[in-house]
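**Q** Requesting a structural model of the entry that follows:
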Amino acid sequence: MKYEIILFDVDDTLFDFSLSEKKALHKAFVEFGLPTGLAEYEDNYKEISKVLWRDLEQGLTTLSELRVERFRRLFLTQELEINADTFSSVYLGYLGKETHLVQGAVKLCENLVSCRLAVITNGFRDVQTSRIGRSPLCNTFEQIIISEEAGFQKPEKGIFDYAFSKLQVTDKAKVLIVGDSLTSDIQGGINYGIDTCWFNPNIKENNIGIKPTYEIRKLPYLINIVLKMES
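**A** Predicted coordinates:
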């Protein structure tokens, strides 16, 4: 077997984050008396959120700051008198209940029972543990490594040190990280010296010079990569 330990990203790798985010945002806006809020503000919110998550990867902000700042900026831009901290708490509460999986996720994990599976994710502990715990993958992972607990986020080496310590593994050649983000998952794996697999279902162009070990369009394609015998 080529790899013994698989580190999975969560959002947009095993879980359909776009759908989960959309549903949680809609419910939060409805609770705050804005039933059309998703349609009106989603694009602006995503632009703001994308910038802040990139800042997080680059160490320019913290997760606790990001939690509220994305909504503070949105409400300021849209001239909405809503408390960003309160709205964030409501949104994250709904998000923790959204468990939509990417097609093929359950079957993939079932076919990798001979491997040690773990999660390594940038995000909020309560949200991620709730989503995984409520999903069909609830008993799948040996460890759930979350940046809020680790004190580091991908692509920082610290979160991988934390993961390797939790998993009690030292042989990097036996570990593969799988994720959808070139700058977070793939760059993080490269920085740490482990093989990487870029999950790219939408066939995005890679024009930033980050070169994954493998690239797949569908999750089941990972099975042959992971289980292939050493030549």
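
**Q** CA atoms for contacts and neighbours, from now on please.
**A** OK.

**Q** Where is the longest helix in the chain?
**A** helix 37-57 (DSSP state H).

**Q** Downstream of that helix, the next helix or strand is which one?
**A** Toward the C-terminus, helix 37-57 is succeeded by helix 63-77 as the next helix or strand (DSSP states H and E).

**Q** buried set for that following helix?
**A** L63, L66, R67, V68, E69, R70, F71, R72, R73, L74, F75 (16 or more other C-alpha atoms under 10 Å).

**Q** how about the helices in this protein?
**A** Going by DSSP H, the chain shows helices at 17-31, 37-57, 63-77, 84-95, 105-111, 125-134, 147-150, 157-167, 187-192, 222-227.

**Q** wait, which of those helices is closest to G209?
**A** Ranking those by proximity to G209 (C-alpha to C-alpha) places helix 187-192 first, at 10.1 Å.

**Q** Buried residues in the closest one, which are they?
**A** Q187, G188, G189, I190, Y192.

**Q** Kindly state the distance between the middle of it and the middle of its chain.
**A** Computed by C-alpha atoms, centre = their mean, to the nearest Å, the chain-centroid distance of helix 187-192 equals 16 Å.

**Q** And this one, please, so the two structures can be compared:
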Amino acid sequence: MKNYDIIYFDIDDTLFDFTISEQEAFKKVFSKYNLLNNLKLYEKSYREINKVLWEDLERGKISLVELGSERFRRLFLEHELEMDAVVFNQDYLKFLGQQTYLVQGAEKVIEALSHKRLAIITNGYTDVQTSRINHSFLEGKFEHIIISESTGFQKPQAEIFDYAFNKLQITEKSNVLMVGDSLTSDIQGGINYGIDTCWFNPKYKENTTNLKPTYEINQLEHLLQIVK
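**A** Prediction:
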């Protein structure tokens, strides 16, 4: 147990259950365009396409704006659907911004750590993330909410951590902890920046990388055993 004064949280699949949120938004947007037939097939293709594009984003190969419509452009091309990918993505993001499903234990952990300085660092769209937070239990629980689209940088880039440290006026790294579910984004970014990291791994995924998080937890509540 260590006395961390400042804790940065990732949001998707760390505090929000993004899998459920994504499924709900995906179903709603495809329903709007009367494309519910073969939804499971579209969803499978989308996940594969989206995963590749988000990895490209982390490597700086594509911008967030490009990613949004490109994932649907590729999906529609693969399944021979005549749709406007830009408009479709805009509608999808609106539906996504309405989803506020929390990971089990999120409320308990945030309440228990309310005496700490808490902030969010998330890769994503400003309007979507802000809407989800403002319509959930998480509203008002964080000193700052740092969103990649607003900063122009994304995890694991050092610049987004520079931005976050500047926002909270932090000069000492030893009492800062980064908590997140992504090894390549949250953990890689934290390690590169020289701060302690906690990998939230509820599905017991194998760590096939060379990254060594300071801590690993499988339930969010176990974070309370780490933070003094």
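
**Q** Tell me how the two chains score on TM-score.
**A** A TM-score of 0.98 describes the superposed chains when it is computed by TM-score structural alignment, normalised by the length of structure 2; 227 aligned residues with a C-alpha RMSD of 0.8 Å.

**Q** I'd like to know which of the buried residues of helix 63-77 of structure 1 is nearest to V113 of structure 1.
**A** Nearest to V113 of structure 1, judged by C-alpha to C-alpha, of the buried residues of helix 63-77 of structure 1 is L63 at 32.8 Å.

**Q** So the closest one is in contact with L56, correct?
**A** Yes - counting by C-alpha atoms under 8 Å, L63 of structure 1 touches L56, with 6.9 Å between them.

**Q** Could you list every helix and strand in contact with the longest helix of structure 1?
**A** For helix 37-57 of structure 1, the packing partners by 3 or more C-alpha pairs under 8 Å, 6 or more residues apart in numbering; DSSP states H and E come out as helix 17-31, helix 63-77.

**Q** what's the spacing between that helix and its chain's center?
**A** That offset, for helix 37-57 of structure 1, works out to 15 Å (C-alpha atoms, centre = their mean).

**Q** try stretch 167-177 of structure 1
**A** That offset, for stretch 167-177 of structure 1, works out to 20 Å (C-alpha atoms, centre = their mean).

**Q** Could you point out the residues of structure 2 onto which that stretch aligns?
**A** Aligned by TM-score structural alignment, stretch 167-177 of structure 1 falls on residues 168-178 of structure 2.

**Q** same check, this time on stretch 107-123 of structure 1
**A** Going by TM-score structural alignment, stretch 107-123 of structure 1 sits over residues 108-124 in structure 2.

**Q** picking that back up, got the contact list for the longest helix of structure 1?
**A** 22, 25-26, 29-30, 61-63, 66, 70-71, 73-74, 153-156, 183-184 (C-alpha atoms under 8 Å, 6 or more residues apart in numbering).

**Q** Could you pull out the buried residues of that helix?
**A** Quick answer for helix 37-57 of structure 1 (16+ other C-alpha under 10 Å): G37, L38, Y41, E42, Y45, I48, S49, L52, W53, L56, E57.

**Q** and of the buried residues of helix 187-192 of structure 1, the nearest to V226 of structure 1?
**A** Among the buried residues of helix 187-192 of structure 1, and counting by C-alpha to C-alpha, the member closest to V226 of structure 1 is G189, at 15.8 Å.

**Q** Without its sequence neighbours, what residue ends up closest to that closest one?
**A** Spatially, and ignoring its direct neighbours in sequence, G189 of structure 1 is nearest to T196 (6.0 Å; C-alpha to C-alpha, 6 or more residues apart in numbering).

**Q** Count the residues that sit near that neighbour.
**A** Look at T196 of structure 1: counted by other C-alpha atoms under 10 Å, it has 25 neighbours.

**Q** For the closest residue to A164 of structure 2 other than its chain neighbours, give its distance to E55 of structure 2.
**A** Excluding the flanking residues, the one nearest A164 of structure 2 by C-alpha to C-alpha, 6+ apart is I146, at 6.7 Å. Using C-alpha to C-alpha, to the nearest Å, I146 of structure 2 is found at 20 Å from E55 of structure 2.

**Q** likewise K28 of structure 2?
**A** As for K28 of structure 2, its distance to E55 of structure 2 is 25 Å (criterion: C-alpha to C-alpha).

**Q** can you check S148 of structure 2 too?
**A** In terms of C-alpha to C-alpha, S148 of structure 2 sits 15 Å off from E55 of structure 2.

**Q** what's the answer for T209 of structure 2, then?
**A** 14 Å.

**Q** what's the answer for D13 of structure 2, then?
**A** D13 of structure 2 is 16 Å from E55 of structure 2, by C-alpha to C-alpha.

**Q** now swap in H144 of structure 2 and tell me
**A** Using C-alpha to C-alpha, one gets 26 Å for the distance from H144 of structure 2 to E55 of structure 2.

**Q** Please apply the same query to N166 of structure 2.
**A** N166 of structure 2 is 26 Å from E55 of structure 2, by C-alpha to C-alpha.

**Q** swap in Q129 of structure 2?
**A** Q129 of structure 2 is 19 Å from E55 of structure 2, by C-alpha to C-alpha.

**Q** And F142 of structure 2, by the same measure?
**A** Separation of F142 of structure 2 from E55 of structure 2 (C-alpha to C-alpha): 27 Å.

**Q** cool, and P202 of structure 2?
**A** In this view, P202 of structure 2 and E55 of structure 2 are 21 Å apart by C-alpha to C-alpha.
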